[in-house]
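K.L.:
Okay, structure incoming, though there's no sequence with it:
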């Protein structure tokens, strides 16, 4: 099992999610393989299923996030940067997940403003498409906050 991969998915993806802790990837695992997400979840358990679910909810343009999750990394629209210390230069949208990831990227917190009055947990960079959000866990980042970020991304609510 490989724990050293820095980018998971297509590194030229337009959206990059930044997470602090690497998953376990089965040897010879590829995001382009059939059932890649299923094998990813089998190797890493429910915690990573939840992470991929929230990623899908933040990415899907319609409401079918379950289907989107199961094909998430195959679509090549999103990638995950693990423990990155710089922004992915290929991505146009950056979603920084959790304080640990933000600290690792050395982002200037003064350049981020809350995206909604009722959201102290999600903020946007004043000049770039960089969003700070809680770690991708339902206790920290429930559906209400997901929909607030979806609205900022010009996506319809999931409910």
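P.N.:
Cool, got the structure. On a predicted model such as this, the values are computed, not experimentally measured, just so you know.
K.L.:
hey, let's count contacts and neighbours off CA atoms from now on
P.N.:
OK.
K.L.:
mind listing the strands in the chain by residue range?
P.N.:
Assigned by DSSP state E, the strands in the chain fall at 7-9, 15-19, 78-82, 93-97, 112-116, 119-125, 130-133.
K.L.:
Is it possible to get a markdown table of the ones you listed that adds distance to residue 40 and mean neighbour count?
P.N.:
Putting the strands of the chain into a markdown table (distance: least, Cα to Cα, whole Å; neighbours: other Cα atoms under 10 Å) gives the following:
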| stretch | distance to residue 40 | mean neighbour count |
| --- | --- | --- |
| strand 7-9 | 11 | 20 |
| strand 15-19 | 16 | 25 |
| strand 78-82 | 13 | 25 |
| strand 93-97 | 19 | 23 |
| strand 112-116 | 32 | 17 |
| strand 119-125 | 27 | 18 |
| strand 130-133 | 23 | 23 |
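K.L.:
this is the comparison structure:
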């Protein structure tokens, strides 16, 4: 199995989402495609507010991370500028993947599954290890796989408070390896 989606193939943080944007250019995507400047805006315009929210929440999460451990926020003066100038581009170390997680236990990469429903589908299909420990109804963690399940990347489901929780869980994963 290989990773398919947007971003940097040499990612340190990957978010897994069930669907990809309904744009003909991405229909047969079978690699990790680095986005170019302006492509996130184009996807938002073509595919609607839901995709804008996904990109916004992803960028906000990167800005919520502790600078002692993660340097994403050093690349731009705001989460909006990071989204527009760096997120999912070559060299960003970020990925948004439409394929199931491919976990390499020798890698330092961190993995986030966006949405409990998607995580449960992956579990039932045997696409991810059942080593997840559910912390509550919305969050799960697998320390060995460096994997977190969180609410879907949408403002209503993954509020700023919950983004901070994900950021805290990511720090826990980094510190335990």
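P.N.:
Great, that's in hand. No experiment lies behind these values; they were computed from the predicted model shown.
K.L.:
Can you add distance to residue 58 of structure 1 and give the strands of structure 1 back as CSV?
P.N.:
Below are those laid out as CSV (distance: least, Cα to Cα, whole Å):
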stretch, distance to residue 58 of structure 1
strand 7-9, 16
strand 15-19, 10
strand 78-82, 10
strand 93-97, 10
strand 112-116, 15
strand 119-125, 13
strand 130-133, 11
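K.L.:
Looking at the ones you listed, which is nearest to residue 41 of structure 1?
P.N.:
Judged by Cα to Cα, the one of these that comes nearest to residue 41 of structure 1 is strand 7-9, at 13.4 Å.
K.L.:
Strand 15-19 and the longest helix that structure 1 contains, what's the angle between them?
P.N.:
What stands out as the longest helix in structure 1, according to DSSP state H, is helix 46-59. Angle of helix 46-59 of structure 1 versus strand 15-19, following axes from the mean of the first three to the mean of the last three Cα atoms, to 10 degrees, is 150 degrees.
K.L.:
buried ones in helix 46-59 of structure 1?
P.N.:
Using 16 or more other Cα atoms under 10 Å as the test for burial, helix 46-59 of structure 1 gives 48-59.
K.L.:
circling back to that earlier point, what's the closest of the strands of structure 1 to residue 144 of structure 1?
P.N.:
Set against residue 144 of structure 1 and scored by Cα to Cα, the strands of structure 1 come closest in strand 119-125, at 9.2 Å.
K.L.:
hmm, who's touching the closest one?
P.N.:
111-115, 130-134, 145, 148-149 (Cα atoms under 8 Å, 6 or more residues apart in numbering).
K.L.:
do stretch 97-107 of structure 2 as well
P.N.:
For stretch 97-107 of structure 2, the surrounding residues in contact (Cα under 8 Å, 6+ apart) are 1-6, 14-20, 32, 111, 122, 127-128, 144-145.
K.L.:
Can you find the partner of residue 78 of structure 1 in structure 2?
P.N.:
Counting by TM-score structural alignment, residue 78 of structure 1 corresponds to residue 94 in structure 2.
K.L.:
quick one: the most centrally placed residue in structure 1 and residue 28 of structure 1, what's the gap?
P.N.:
The C-alpha lying nearest the average C-alpha coordinate of structure 1 belongs to residue 17 (Cα atoms, centre = their mean; 3.4 Å). Counting by Cα to Cα, to the nearest Å, the gap from residue 17 of structure 1 to residue 28 of structure 1 is 22 Å.
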